[in-house]
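Asker: here is my input; please provide its structure:
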Amino acid sequence: MPELDPFTRISTAIEDRLRLAFKANRWDFHIVPDPLSDAEFRSLVTRTPLLALSFRQMNPPDKGVGRRFSGNLGMRLTIVVKNPNGRQYRYLGDAKGPGLFPSMSGAALLLNGFTVADLGTIFVGAIAQAYAEGFPDLNAAIATIDLTMLATFGDILGDFENADDFLSTLSSFEPWPDPELQPRDEPYDVRTP
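Answerer: Below is the predicted model:
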């Protein structure tokens, strides 16, 4: 069956690949929006070190895509490390925490050239140091790694109609609020006050 949801597939494949070195008992992992707002960034960085993965875009080639959609799928990995021994250790690391530079290198080595079966191969683009405007923790260091993959997906053989598991994720969920509190077919306001 062709890949019907490359976005979920690449996200889980990247996390699984990173977990070879960035162990779950030490590193927090989140899928986040891009761009990441200041408020969301602050809410995520409650535990470090942190890996945050975001989907950026999928751009088709200029010549068109044909019967199956293809294009450059872009993701961004944000790495946040912090060291309780002070700012001088946040880049190189020590026994109390990983350094930003070895973390960037490790992630790039794990992901560059990594092939996700039936989807494509990930390539590392820009690796850059970043900062969060107004973030008060001076013992933290932040980097971003841009990832790209030429991915092709789609349904040319009628597989979409037979993909019950995939289709159920699109429409077999229980919308909130609880139907016992409000009738299911009544409109409800999803905005938060």
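Asker: only C-alpha atoms for contact and neighbour calcs from this point on.
Answerer: Will do.
Asker: which residue is the nearest non-sequential neighbour of residue 67?
Answerer: Residue nearest to residue 67 in three dimensions, not counting chain neighbours: residue 156, with 6.7 Å by C-alpha to C-alpha, 6 or more residues apart in numbering.
Asker: quick one: the strands in this protein?
Answerer: With DSSP state E applied, the chain shows strands at 28-32, 50-59, 69-82, 93-94, 97-98, 115-116, 120-130, 140-153, listed in chain order.
Asker: show me the contacts for the nearest residue to residue 123 once chain neighbours are set aside.
Answerer: Closest residue to residue 123 apart from its sequence neighbours, by C-alpha to C-alpha, 6+ apart: residue 112 at 4.6 Å. For residue 112, the contacting residues are 122-124, by C-alpha atoms under 8 Å, 6 or more residues apart in numbering.
Asker: second input sequence below; structure requested for side-by-side comparison:
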Amino acid sequence: MAINPALSIIARQSPLIIERLRIAFPEKTFGIERVPTAMSIKEFNRIARHAPFLGLAWQGMKTGNDARLLSGTMQWRLYLVCAASSGLEARFKGDARGIGLDAMADVAALVLNGVSFPDAGVISVTGANAIVADGFADDNIAIAQMDFTFSFVASTTELELETAGDFKALGVTWALAESDGITPQNEITGA
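Answerer: Purely as a prediction, here's the structure:
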């Protein structure tokens, strides 16, 4: 799907968050990718094998009361997964490479909180917790989640969405398989 960039709030925020995290979590050492908010045990097993790992999940949106603007905050969650093979305490304090969950959580909070992106919004860390993955049993893994918001504003007053033609003006296209019996043009215009 493609949408007018001015209105694709989640799609604009995600790469900005990852770019900001890369300042302190280099790609050579730390995996970072989008993950679902509620991961299955299969999904969690996959990311745990790539620890140290940061999983970015979009949680939801809280909007303000201005009818002329779509504004508010997007709620995001960052999963921090750390592995250490040199004892239980190393999961938190760090192993031979110095990577422990305590430092990962501290650094993530400091890198994210209060950062302002021109024309995109401001990030505010709202909380963090140590967590466990139900059904996952590996004493060498430590996990935390960090919640944060990313403010946004998008003007919707000029859109006047009344007809399929108005919707088409948004620039949204859906990549549908021809075998579904629906072409992207049919989906947009309702024809």
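Asker: TM-score of the superposed pair?
Answerer: Once the chains are overlaid, their TM-score stands at 0.80 when taken by TM-score structural alignment, normalised by the length of the second structure; 172 aligned residues with a C-alpha RMSD of 2.6 Å.
Asker: if we can go back for a sec, count of residues packed around the residue nearest to residue 67 of the first structure?
Answerer: Counted with other C-alpha atoms under 10 Å, the neighbours of residue 156 of the first structure add up to 11.
Asker: check contacts around residue 129 of the first structure.
Answerer: Neighbour list for residue 129 of the first structure: 142-144 [criterion: C-alpha under 8 Å, 6+ apart].
Asker: from the residues you listed, pick the one nearest residue 66 of the first structure.
Answerer: Sorting these by how near they are to residue 66 of the first structure, with C-alpha to C-alpha, puts residue 144 at the top with 32.9 Å.
Asker: could you pull up the contacting residues of the residue nearest to the closest one when sequence neighbours are not counted?
Answerer: With C-alpha to C-alpha, 6+ apart as the criterion, residue 144 of the first structure has its nearest non-adjacent residue at 4.4 Å, and that residue is residue 78. With contacts defined as C-alpha under 8 Å, 6+ apart, residue 78 of the first structure is in contact with 50-53, 142-145.
Asker: and if we set it to 6 Å?
Answerer: Residues in contact with residue 78 of the first structure (C-alpha atoms under 6 Å, 6 or more residues apart in numbering) are 51-52, 143-144.
Asker: now flag whichever of those residues is closest to residue 9 of the first structure.
Answerer: Closest approach to residue 9 of the first structure among the contacts of residue 78 of the first structure (C-alpha to C-alpha): residue 52, at 16.1 Å.
Asker: what number of residues lie near residue 125 of the second structure?
Answerer: Other residues within reach of residue 125 of the second structure, judged by other C-alpha under 10 Å, total 21.
Asker: how about it: what's its closest non-neighbour residue?
Answerer: If the residues on either side of it in the chain are set aside, residue 125 of the second structure comes closest to residue 148, at 4.1 Å by C-alpha to C-alpha, 6+ apart.
Asker: swap in residue 126 of the first structure?
Answerer: Counting by C-alpha to C-alpha, 6+ apart, residue 126 of the first structure lies nearest to residue 146, which is 5.3 Å off, once chain neighbours are set aside.
Asker: dump the residue contacts of the one you found.
Answerer: Counting by C-alpha under 6 Å, 6+ apart, residue 146 of the first structure makes contact with 76, 124-126.
Asker: buried ones from those, can you make that a ChimeraX selection?
Answerer: Written as a ChimeraX command, the selection of buried residues from the contacts of residue 146 of the first structure, which uses 16 or more other C-alpha atoms under 10 Å, is:
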select :76,124
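Asker: and which of the contacts of residue 146 of the first structure is nearest to residue 88 of the first structure?
Answerer: Each of those was checked against residue 88 of the first structure using C-alpha to C-alpha; the closest is residue 126, at 24.5 Å.
Asker: residue in the second structure matching that closest one?
Answerer: Under the alignment by TM-score structural alignment, residue 126 of the first structure pairs with residue 127 in the second structure.
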